[in-house]
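# The following comprises the amino acid sequence and a computationally predicted model.
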Amino acid sequence: MNISVMTLFPHMIESYMSESIMKRAIEKDIISVKIYNIRDFSENKHKKVDDYPFGGGAGMVMTPQPIYSTFDKVIEDMGLDMSTKPKLIYLSPKGRTFDQEYAKELSKEENLVFLCGHYEGIDQRIIDSIVSDEFSIGDYVLTGGELPAMVMIDSISRLIPGVLGTNESFEDESFENDLLEYPHYTRPRTFNGMDVPDVIISGNHKKIDEWRLNESKKITQERRPDLWKKYKNREK
């Protein structure tokens, strides 16, 4: 997968992509990540990328020209054009809430572009003309789109074959089959007077699987009644 990020703060993205699983996936050429500084594409002599909103109001709005020019360069580098442009995802509190199902859907794309907004947002004409999807990672407001972009890239990338060591690394995780994940234990068997459940060290894999499923059900029912309802409806 080819991932491009349009941002005013490229070092934030670069730092994250140079660590851990993301770094290894890039080194193995499973994914590529290119970062574009929107300010570099401003035609303003001072490289200005924001201006006051028409109609008044607090804050500033990102102007359309630098964003459009950045995206034009992104698709040129991909060997595409505006008629064959890839998905451009704008990170916004007004967007659809990102979840595991969207991560699965987007992990099948060959090219993805992420647009990180700042200030009060971006000029609506950019959204109307080149943005494919608007996504939010939750019902709260952040100072910019870099953190949500990294969250989405991480979540999407780990579903691509080869990024994790084995598909089992994500197939039993939370939100698969509308259940939250069961508890995990490792050595030592006793810690601060607390023991690992006997069933986990029994060697009986059938009983271990049953215990894990029951724990997943219990945790989901207690913490996420919305997911529990989906799971029960699916069982019918």
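Nice, thanks for sending it over. Residues are numbered from 1 along each chain as shown.
# From now on I want contacts and neighbour counts done on CA atoms only, so please keep to that.
Noted.
# in this protein, which spans are strands?
Applying DSSP state E to the chain gives strands spanning 2-7, 32-37, 50-51, 61-62, 87-97, 111-116, 133-136, 190-191, 194-195.
# just the helices in this protein please.
Using DSSP state H, the helices of the chain run over residues 10-17, 20-27, 64-77, 100-106, 124-129, 146-157, 168-171, 205-223, 225-235.
# Nearest to Phe41, out of these?
Distance to Phe41, taken as C-alpha to C-alpha, is lowest for helix 64-77 among these, at 5.1 Å.
# another one to put next to it:
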Amino acid sequence: MRTNKLRVDIITLFPEVLAPYFQESILRRAQERGSLKVVLHNLREYGEGKHRKVDERPYGGGAGMVLMALPILRAVRDISRAVRVEKKQRKIVILSAKGTQFTQQTAVRWARTLRHLILISGRYEGIDERVKIALRATEISLGPYVLTDGDVAAMAVVSSV
């Protein structure tokens, strides 16, 4: 399916959980061939203060905690600066239960057109809505159910694209 080299950057709170998945089988071989590069980023490295805080109460109110906008925006900024591709060849994706359902058709289209994919793995009650607006990010879901975080969805997206 892959017609060009794809770099995937995944922003997550738990890169150590994802790392083994990308070091095995077909995805490992794709990286060895140079058709895929997966880079994991720990969101805490972009966190606020001494304790690298990345979560807070929702900006507009509501229950639970959301991932803060600023650490995510910093991470995407740094990644985008490091990876030079045309804007139309990069997609920023928020993995969320309320997103548009990810389909095989979408996977095929992305495989043919993208050279850079930034996946933002949600956690807690989600991600500060200002992130989606500021980045003009696409919000996708694996299906009509809720996962504990976006890491499983990130693995599925990379595997299918």
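Happy to help now that I have it. What you see is a predicted model; the values in this text were computed from it and never measured.
# that older thread, any chance of the strands of structure 1 in CSV, with mean neighbour count too?
Compiled in CSV, these are given as follows (neighbours: other C-alpha atoms under 10 Å):
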stretch, mean neighbour count
strand 2-7, 22
strand 32-37, 18
strand 50-51, 17
strand 61-62, 21
strand 87-97, 20
strand 111-116, 23
strand 133-136, 19
strand 190-191, 10
strand 194-195, 10
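# Take those and lay them out in JSON lines including distance to Ile13 of structure 1.
Below are these laid out as JSON lines (distance: least, C-alpha to C-alpha, whole Å):
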{"stretch": "strand 2-7", "distance to Ile13 of structure 1": "8"}
{"stretch": "strand 32-37", "distance to Ile13 of structure 1": "8"}
{"stretch": "strand 50-51", "distance to Ile13 of structure 1": "21"}
{"stretch": "strand 61-62", "distance to Ile13 of structure 1": "19"}
{"stretch": "strand 87-97", "distance to Ile13 of structure 1": "14"}
{"stretch": "strand 111-116", "distance to Ile13 of structure 1": "11"}
{"stretch": "strand 133-136", "distance to Ile13 of structure 1": "18"}
{"stretch": "strand 190-191", "distance to Ile13 of structure 1": "38"}
{"stretch": "strand 194-195", "distance to Ile13 of structure 1": "40"}
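# out of these, which comes closest to Glu146 of structure 1?
Of all the strands of structure 1, strand 111-116 sits nearest to Glu146 of structure 1, with 5.6 Å by C-alpha to C-alpha.
# how close does the residue positioned nearest the centre of structure 2 get to Val76 of structure 2?
Centroid-nearest residue in structure 2, with C-alpha atoms, centre = their mean: Leu119, separated by 1.4 Å. Taking C-alpha to C-alpha, to the nearest Å as the measure, Leu119 of structure 2 falls 10 Å from Val76 of structure 2.
# likewise Leu67 of structure 2?
From Leu67 of structure 2 across to Val76 of structure 2, the span is 14 Å (C-alpha to C-alpha).
# Leu135 of structure 2 now?
According to C-alpha to C-alpha, Leu135 of structure 2 and Val76 of structure 2 sit 9 Å apart.
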